[in-house]
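Novice: What would the 3D arrangement of this be:
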Amino acid sequence: MRPAPPRLTAGTLTLRPWAPRDAAALAELYRDEALRRWASAPVHDEASAARWVAEQRRGWETGERLAFAVEETPSPPGADVRPAGHVVLKRSGAVAAEVGYWTAAHARGRGVAPRAVTALADWAFTTFAHEGLARLDLLHQTDNTASCRVAEKCGFALCGLLPAAPPAFPLDGHRHTRRAPSAG
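Specialist: Reported below is the predicted structural model:
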């Protein structure tokens, strides 16, 4: 049984499924060179952003890719809200899944990624415990030191090195793992 796409909260963050209305903001966020370097999504303009959002929605339908837009509570209240990031749970089996994320340039340095990844991991372990989910992996290239810090802050221990797998993973990488609270 696939879960209905929920809205999660983590302090001042809300994690919600991506929506078609996000395409223009997503295209704008992808103008950031650092985001394009670390995120492999083919987003180049509003049309490609709309296709990407549609793929995220299909992921919820299949239950294989559960993606969330991350938003911060606007300040001042009533101000426009644009995504501050993205987190995703990639499910390929019952026992293990992979976590992915990115943070928008305007939200970096404020703890958005650790709070969002922790909220996603906690939700995943609770939601899929009955299916036997025992492990989450977070993968990143070895030169992405910021992702190493996020993984550590979220309780993902460095468990090994991964060989490069171009084109999606052009350099060697790290595998960080977080175990379900009952998995020890």
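Novice: From now on I want contacts and neighbour counts done on CA atoms only, so please keep to that.
Specialist: Fine.
Novice: Quick one: the helices in this structure, in order.
Specialist: Remark: helices assigned in the chain by DSSP state H are 23-29, 33-38, 46-62, 112-127, 145-153.
Novice: Reformat the ones you listed into a markdown table and put distance to residue 166 and mean neighbour count next to each item.
Specialist: Formatted as a markdown table, the helices of the chain follow (distance: least, C-alpha to C-alpha, whole Å; neighbours: other C-alpha atoms under 10 Å):
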| stretch | distance to residue 166 | mean neighbour count |
| --- | --- | --- |
| helix 23-29 | 25 | 19 |
| helix 33-38 | 14 | 13 |
| helix 46-62 | 21 | 17 |
| helix 112-127 | 25 | 20 |
| helix 145-153 | 19 | 17 |
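Novice: Switch these over to a markdown table; also include distance to residue 94.
Specialist: As requested, the helices of the chain are arranged in a markdown table below (distance: least, C-alpha to C-alpha, whole Å):
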| stretch | distance to residue 94 |
| --- | --- |
| helix 23-29 | 31 |
| helix 33-38 | 27 |
| helix 46-62 | 14 |
| helix 112-127 | 11 |
| helix 145-153 | 22 |
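Novice: Second input sequence below; structure requested for side-by-side comparison:
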Amino acid sequence: MNVTLQVDATPSASALFLRPWDDGDVEPLVEAYRDPTLRRWTRLPVESIEDAAEWLEMQRRGWETGERLSFAVYEDHSGTGKGRLVGNVVMKRTGPSQESAEVGYWTAAHARGRGVAPRALEALTSWAFDVFMVEGLERLNLLHQMDNLASCRVAEKAGYGFHQVLPARPPFPRDGHLHIRRADTPA
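Specialist: This next block holds a predicted model:
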């Protein structure tokens, strides 16, 4: 599936360009993962070119199987989609049910606090419902650790209502929040 998504610029934010990850993203990925805050909230470390290549291969396999549809998010100042890497959004469809999927995201340190995550998540959410509702997708779940207050704000800004507290379980060491967005819920 060759998919690109665009988010228009606003008076206070650059346009965003979302596309599946590719080999040209190795160095920007390693750079983004130098951030200790990003490493704190993600499970797979990317500390070297080799780690990045492995991570990118996992993203490619995810697109091939349809189980992990991950997008590199770039700022697009010129309209070419060739700006600076600002984040990642992903939809994971790993269970037998086609009714629900899980979404996730991260934002590069230099892009935090500028509305990148909620805007990219909204683009992914709209795309997911547009494409997969015909297969039965009704709900997207967003999970984060309770102490990740920034993720809670992103979820709410993107229309994912708080649903419940989830007890800690591996690989998550702390209790978490489950936020849900239904297909018929506006942002």
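Novice: care to give me the TM-score?
Specialist: The TM-score (TM-score structural alignment, normalised by the length of structure 1) is 0.92; 177 aligned residues with a C-alpha RMSD of 1.7 Å.
Novice: of all the helices of structure 1, which lies closest to residue 99 of structure 1?
Specialist: Shortest distance between residue 99 of structure 1 and the helices of structure 1, using C-alpha to C-alpha, is found for helix 112-127: 7.7 Å.
Novice: what range in structure 2 matches that closest one?
Specialist: Following TM-score structural alignment, the aligned partner range for helix 112-127 of structure 1 in structure 2 is 116-131.
Novice: who wins for proximity to residue 82 of structure 1 among the helices of structure 1?
Specialist: The closest of the helices of structure 1 to residue 82 of structure 1 is helix 23-29. By C-alpha to C-alpha, the value is 6.4 Å.
Novice: Quick check: the gap between the spatially most central residue of structure 1 and residue 114 of structure 1.
Specialist: Centroid check for structure 1 by C-alpha atoms, centre = their mean gives residue 87 as the closest residue, at 1.8 Å. As for residue 87 of structure 1, its distance to residue 114 of structure 1 is 10 Å (criterion: C-alpha to C-alpha, to the nearest Å).
Novice: got it, and residue 169 of structure 1?
Specialist: Using C-alpha to C-alpha, residue 169 of structure 1 is found at 22 Å from residue 114 of structure 1.
Novice: for residue 64 of structure 1, same thing?
Specialist: To residue 114 of structure 1, residue 64 of structure 1 is 23 Å away according to C-alpha to C-alpha.
Novice: per the alignment, residue 167 of structure 2 corresponds to what in structure 1?
Specialist: For residue 167 of structure 2, the residue aligned by TM-score structural alignment is residue 163.
Novice: what's the neighbour count on the nearest residue in space to that match that is not next to it in sequence?
Specialist: Leaving aside its chain neighbours, residue 163 of structure 1 sits nearest to residue 172 (4.6 Å; criterion: C-alpha to C-alpha, 6 or more residues apart in numbering). Neighbour count for residue 172 of structure 1, taken as other C-alpha atoms under 10 Å: 15.
Novice: ok, residue 60 of structure 1 touching residue 67?
Specialist: Yes: the pair residue 60 of structure 1 and residue 67 qualifies as a contact (C-alpha atoms under 8 Å) at a distance of 7.5 Å.
Novice: can you give me how far stretch 67-82 of structure 1 is from the chain middle?
Specialist: 17 Å (C-alpha atoms, centre = their mean, to the nearest Å).
Novice: again with stretch 156-163 of structure 2
Specialist: Per C-alpha atoms, centre = their mean, the centroid offset for stretch 156-163 of structure 2 relative to its chain is 15 Å.
Novice: end to end, how far does it reach?
Specialist: With C-alpha to C-alpha, one end of stretch 156-163 of structure 2 sits 11 Å from the other.
Novice: Name the surrounding residues that touch that stretch.
Specialist: 118-119, 121-122, 142, 155, 177-181, 185-187 (C-alpha atoms under 8 Å, 6 or more residues apart in numbering).
Novice: do stretch 118-126 of structure 2 as well
Specialist: Against stretch 118-126 of structure 2 from outside (C-alpha under 8 Å, 6+ apart): 5-7, 16, 18, 73, 89-91, 105, 140, 154-155, 157-158, 187.
Novice: From those, which land in strands?
Specialist: 5, 6, 7, 16, 18, 73, 89, 90, 91, 105, 140 (DSSP state E).
Novice: Quick one: map residue 65 of structure 1 onto structure 2.
Specialist: In structure 2, residue 65 of structure 1 lines up with residue 68, judged by TM-score structural alignment.
Novice: what residues are up against that match?
Specialist: Applying C-alpha under 8 Å, 6+ apart, we find residue 68 of structure 2 in contact with 59, 61, 62, 90, 91, 92, 93, 94.
Novice: please redo it, this time with the cut-off set to 7 Å
Specialist: 59, 62, 90, 91, 92, 93 (C-alpha atoms under 7 Å, 6 or more residues apart in numbering).
Novice: could I get these as TSV with distance to residue 38 of structure 2?
Specialist: Shown next, in TSV, are these (distance: C-alpha to C-alpha, whole Å):
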residue	distance to residue 38 of structure 2
59	18
62	21
90	15
91	18
92	19
93	23
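Novice: Quick check: of the residues you listed, which lies closest to residue 40 of structure 2?
Specialist: Proximity of these to residue 40 of structure 2 (C-alpha to C-alpha) peaks at residue 90, which lies at 18.0 Å.
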